[in-house]
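Participant: When you get a sec, could you give me coordinates for this:
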Amino acid sequence: MAKRFAVETLDRSLKDIMNCQESFGGKVIVFGGDFRQVLPVVPKGTRAETVSASLVRSYLWNNIEKLSLTTNIRARVDPNFSDFLLRVGNGDESTDNDDMIHLPDEVVIKYENDEIFESNLLQSIFPDLERNATSSEYLTTRAILATTNEHVDNLNEKLITMFLGDARAYYSYDEAVDDTHNYYQEEFLNSLMPNGLPPHKLFLKKNCPIMLLRNLDPSNGLCNGTRMVCKSFGNNVIHAEITTGQHAGKQVLLPRIPLSPAENEGYPFQFRRKQFPIRLCFSMTINKAQGQTIPNVGVYLPEHVFSHGQLYVALSRGISMSTTKVLVKTDKRKNENCHFQ
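Facilitator: Next up, the predicted model:
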C-alpha cells in the first residue's frame, strides 16, 4: 500500500549520495510485502490516479534488474487453498462473461434470504459464542471481514448483543474547533463517522475483542491495529490485555484522548473527538485486516468488492478452506453457482 513517490525519492537520493546512476545508487534494497494486495489509497482519486500511485507501476519496477517476487502464502495455507489464492491474486483464475470468479463450494455459505443469511455467517465463525465468551484465544483467532465500515459496524453491533455480560456505554466529547458562533450543533457532530475515528457511542462488555486505532506506545505493543480484549472498565480508563503479536498477554491501560480525522475527509471545519481510541473487532474492514493471519475467517460480501486486490486480501487472511467462509449475496439466477468479482 506504500505510494511509489517515497521509494522513488529514496532512489534519487541514493544516486546523488553515491554518485552512481544505478538503481538505488548500486545498493541492495529488499522490499517486504505482497504485491498482490490492495493498491495505495488516493482519497477521492480516480482509478488511473490510484494505479499511478502504485509502486508496481513505477519506473523502478521496470528498471530493477533482479527482482524476486515471493510470497508466504504457501508457508501458512493448505496447498489446495494456496493454489486458488495465488490464481486469484495473479489474475489467473478463470472468470465468466461478467468477470465473476467462481468460489469453491467449500468456502461458500449458501445464500437463502435476507433474514437469516447474516446469522448463518455469524454462527459459522463464532459458534458457541456464549460458552467461549471468556476465552481470549477463541476471540482472537476468528473475525469477519467486510468491505466498508458500515457493514463492519452492523456486524459488530449484532455480535456485541449476542455476547455475554452487561454493556458499558462510553460517549465521546465532540467539538468543532474555533466554532465561536456555534454553527455546528453537538447532535450533528455526534453523528459524524470519519474514517479512523471511534464511534460516538462505544458499547463494550467484559472480555469483548477490541482493536486499537492509534499508535500510542509502539515499543510496548500499542500500535494501530493491535487486537486486545477488555478486562475491566473505569470512567476514564479501560484495562485491556493484548492478545496478538510478541506482546501477547501484556496488561495495558487505555485513556481517552482527543482525536481528529485526516485532512482529506473534507470537513469545512476542524473536528475533534475525545474518546477511547478503540473499536470492537468481532468484524473489521478488509483493508484493516491486511497483513494479519486469522485461523477462522468469514468474508461478508453483500456487494462487489470495490478495490483492486480486496478479494485476494480477504481470502488470504485464512489458512484453510475448511475454516474460511464467504457469504455472497446473490440473485436467484446465481444462487446455484456462487460467483464474485
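
Participant: Please count neighbours and contacts with C-alpha atoms only from this point.
Facilitator: Fine.

Participant: What distance do you get for residue 61 to residue 11?
Facilitator: Applying CA to CA, to the nearest Å, the value for residue 61 to residue 11 is 12 Å.

Participant: With neighbour numbers in mind, choose between those two.
Facilitator: Neighbours per residue, other CA atoms under 10 Å: of residue 61 and residue 11, the larger number sits with residue 11, 20 against 12.

Participant: ok, and the more buried one, which helix or strand is that part of?
Facilitator: Using DSSP states H and E, residue 11 maps to helix 4-18.

Participant: in that helix, what counts as buried?
Facilitator: Buried residues in helix 4-18, defined by neighbour count with 16 or more other CA atoms under 10 Å: 4, 8, 11, 12, 14, 15.

Participant: Go through those residues and name the one nearest residue 161.
Facilitator: residue 4 (43.1 Å; CA to CA).

Participant: Quick check: next helix or strand after the helix or strand that residue 152 is a member of?
Facilitator: Counting by DSSP H and E, the element that carries residue 152 is helix 149-162. Using DSSP H and E, the helix or strand that follows helix 149-162 towards the C-terminus is strand 168-171.

Participant: So which elements touch that next one?
Facilitator: strand 201-204 (3 or more CA pairs under 8 Å, 6 or more residues apart in numbering; DSSP states H and E).

Participant: buried sites along the strand it packs on?
Facilitator: Buried-residue list, strand 201-204, by 16+ other CA under 10 Å: 202, 203, 204.

Participant: Would you mind giving the secondary structure of residue 311?
Facilitator: helix (DSSP: H, G, I helix; E, B strand; the rest coil).

Participant: Next, count neighbours for it.
Facilitator: Counted with other CA under 10 Å, residue 311 comes out at 24.

Participant: quick one: it and residue 305 touch, right?
Facilitator: Yes: between residue 311 and residue 305 there is a contact at 6.6 Å, judged by CA atoms under 8 Å.

Participant: For residue 189, state which of the buried residues of strand 201-204 is nearest.
Facilitator: Closest to residue 189, out of all of the buried residues of strand 201-204 and judged by CA to CA, is residue 202, at 15.2 Å.

Participant: Also this sequence, please, to line up against the first:
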Amino acid sequence: MTKNVRASSGGIGWSNFLIQLGNGELQNDSNEVKVPDDMLSSVDIADEIFGDIVSLEDMSAAVGKAILTPRNIDFLEMNNKVLSKLPEQEKIYRSIDEVMNDETEANNDTEYSLEFLNSLTPQGYPPHELHLKKGAVIMLLRNLRVNQGLCNGTRLTVEHMDRYILGCKIATGANKGQYVLIPRIIFRPPAYDTSPCRFKRKRFPVRLAYAMTINKSQGQTFNWVETYRLQKSKLRVVQSMVTGADDKVI
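Facilitator: Have a look, this model is predicted:
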C-alpha cells in the first residue's frame, strides 16, 4: 500500500485523530475516550442517517451509509426499521428447513417441529424470514461467483424479486452496476457441529445491509456511519472505516 485513501480524504486532522485513537493517547484516567461533539447525534439513528427514502436517488445514496452495532439483535431491528422507509411493497421470503438425519444419532423429522426449526438461527445461518423491497440494499452472505464480484460481503441493490431468484445490481467495487441473479442456496452445519439438532436451511444468501455488526463491516468503507450501543473496544475499528470526520455520527 502506498496511499491510505480512507485517511487522506479526511485531511491531516482526521489522520492524526485516527493515529492518536489507535495509540491510546485520547483516553482519560478512567480509560474512556471523549468523542467530539460534532460526531454525536441526539436524534433517532435511522432518521439521522437515512432520512426519508422516497426516491431512487435516495436508495442509491443509502449504499454508502451504515448503522453499526455490536449485537445481532440490534442490527436486525435497525434493518427492518430502515426498510419500512422505502415506498415499495414489501415481500417476505421464508426459508425451507429440514432436519439432517444421521445414522449415528437418533435425529429424525418427528423429534423437532418445523416451527422449532424456523425459530433457530445457528451461527453461519441467516434468519428464517427475509423481508425485502425493490431498491433495498442487501449484502451477500456467501461466495457465489467470485470472478463476477459475488463474494461474501458484497453489497447489492434489489431490482427484481421472484419466488426462486433475485435480480440485483452490484452496488460497490469494480463490478458496480452489473446485473446479477442470486439463487436460493442450502446452508448446512459445519462438520465439527455436534449440536443435537442438525438441520439444513434453503434460503437466499443475502440480508439487508442498512445495519450490520461491527465485525461484519470490517474491511469495508462507508461515506457515513452511525453506531448503536457502541462498545469502547470497537471505537477504533469504526472510526477507520470512514473517510473523514464529517462522514460519521456516533
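
Participant: on that earlier part again, export the buried residues of helix 4-18 of structure 1 to TSV and append columns for distance to residue 109 of structure 1.
Facilitator: Converted to TSV, the buried residues of helix 4-18 of structure 1 look like this (distance: CA to CA, whole Å):
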residue	distance to residue 109 of structure 1
4	38
8	44
11	47
12	50
14	51
15	53
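
Participant: What residues does the residue nearest in space to the middle of structure 2 make contact with?
Facilitator: In structure 2, the C-alpha nearest the mean C-alpha coordinate belongs to residue 212, at 3.4 Å (CA atoms, centre = their mean). Residues counted as contacts of residue 212 of structure 2 (CA atoms under 8 Å, 6 or more residues apart in numbering) are 66, 67, 68, 69, 72, 75, 76.

Participant: Which pair in the residues you listed has the greatest spatial separation?
Facilitator: That would be 66 and 72, which, of the contacts of residue 212 of structure 2, are the farthest apart (CA to CA) at 14.4 Å.

Participant: neighbour-wise, which of these two wins?
Facilitator: residue 66 (25 against 12).

Participant: Assumed residue 124 of structure 1 was part of a strand.
Facilitator: No: when classified by three-state DSSP, residue 124 of structure 1 is found to be helix rather than part of a strand.

Participant: corresponding residue for it in structure 2?
Facilitator: Here residue 124 of structure 1 is matched to residue 48 in structure 2, going by TM-score structural alignment.

Participant: burial of its match, as a residue count?
Facilitator: 13.

Participant: picking that back up, residues in structure 2 aligned with the helix holding residue 11 of structure 1?
Facilitator: Aligned using TM-score structural alignment, helix 4-18 of structure 1 spans no residues in structure 2.

Participant: go on, stretch 196-215 of structure 1?
Facilitator: Using TM-score structural alignment, stretch 196-215 of structure 1 pairs with 124-143 in structure 2.

Participant: Give me the contacts around stretch 35-42 of structure 2.
Facilitator: 48, 245, 246, 248, 249, 250.

Participant: swap in stretch 181-195 of structure 2?
Facilitator: 125, 164-168, 198-205.

Participant: hey, where'd the strands end up in the stretch 1-150 of structure 1?
Facilitator: 101-102, 108-109, 142-146 (DSSP state E, counting those that start in this stretch).

Participant: Tell me which of these sits most buried.
Facilitator: Per-stretch averages of neighbours, counted by mean count of other CA atoms under 10 Å, single out strand 142-146 among those, with a mean of 26.

Participant: What angle do helix 149-162 and it make with each other?
Facilitator: For strand 142-146 of structure 1 against helix 149-162, the angle between stretch directions is 150 degrees (axes from the mean of the first three to the mean of the last three CA atoms, to 10 degrees).

Participant: residue range for strand 142-146 of structure 1 in structure 2?
Facilitator: Using TM-score structural alignment, strand 142-146 of structure 1 pairs with 65-69 in structure 2.

Participant: ok, back up a step: most neighbours out of the contacts of stretch 35-42 of structure 2, which is it?
Facilitator: residue 248 (25 neighbours).

Participant: In structure 1, what sits opposite that one in the alignment?
Facilitator: By TM-score structural alignment, residue 248 of structure 2 lines up with residue 324.

Participant: do residue 186 of structure 2 as well
Facilitator: Under TM-score structural alignment, residue 186 of structure 2 pairs with residue 258 in structure 1.

Participant: how about the helix or strand encompassing its match: buried residues?
Facilitator: Element membership for residue 258 of structure 1, per DSSP H and E: strand 257-259. Buried residues in strand 257-259 of structure 1, counted by 16+ other CA under 10 Å: residue 259.

Participant: Please apply the same query to stretch 221-240 of structure 1.
Facilitator: Those buried within stretch 221-240 of structure 1 under the rule 16+ other CA under 10 Å are 221-231, 233, 238-240.
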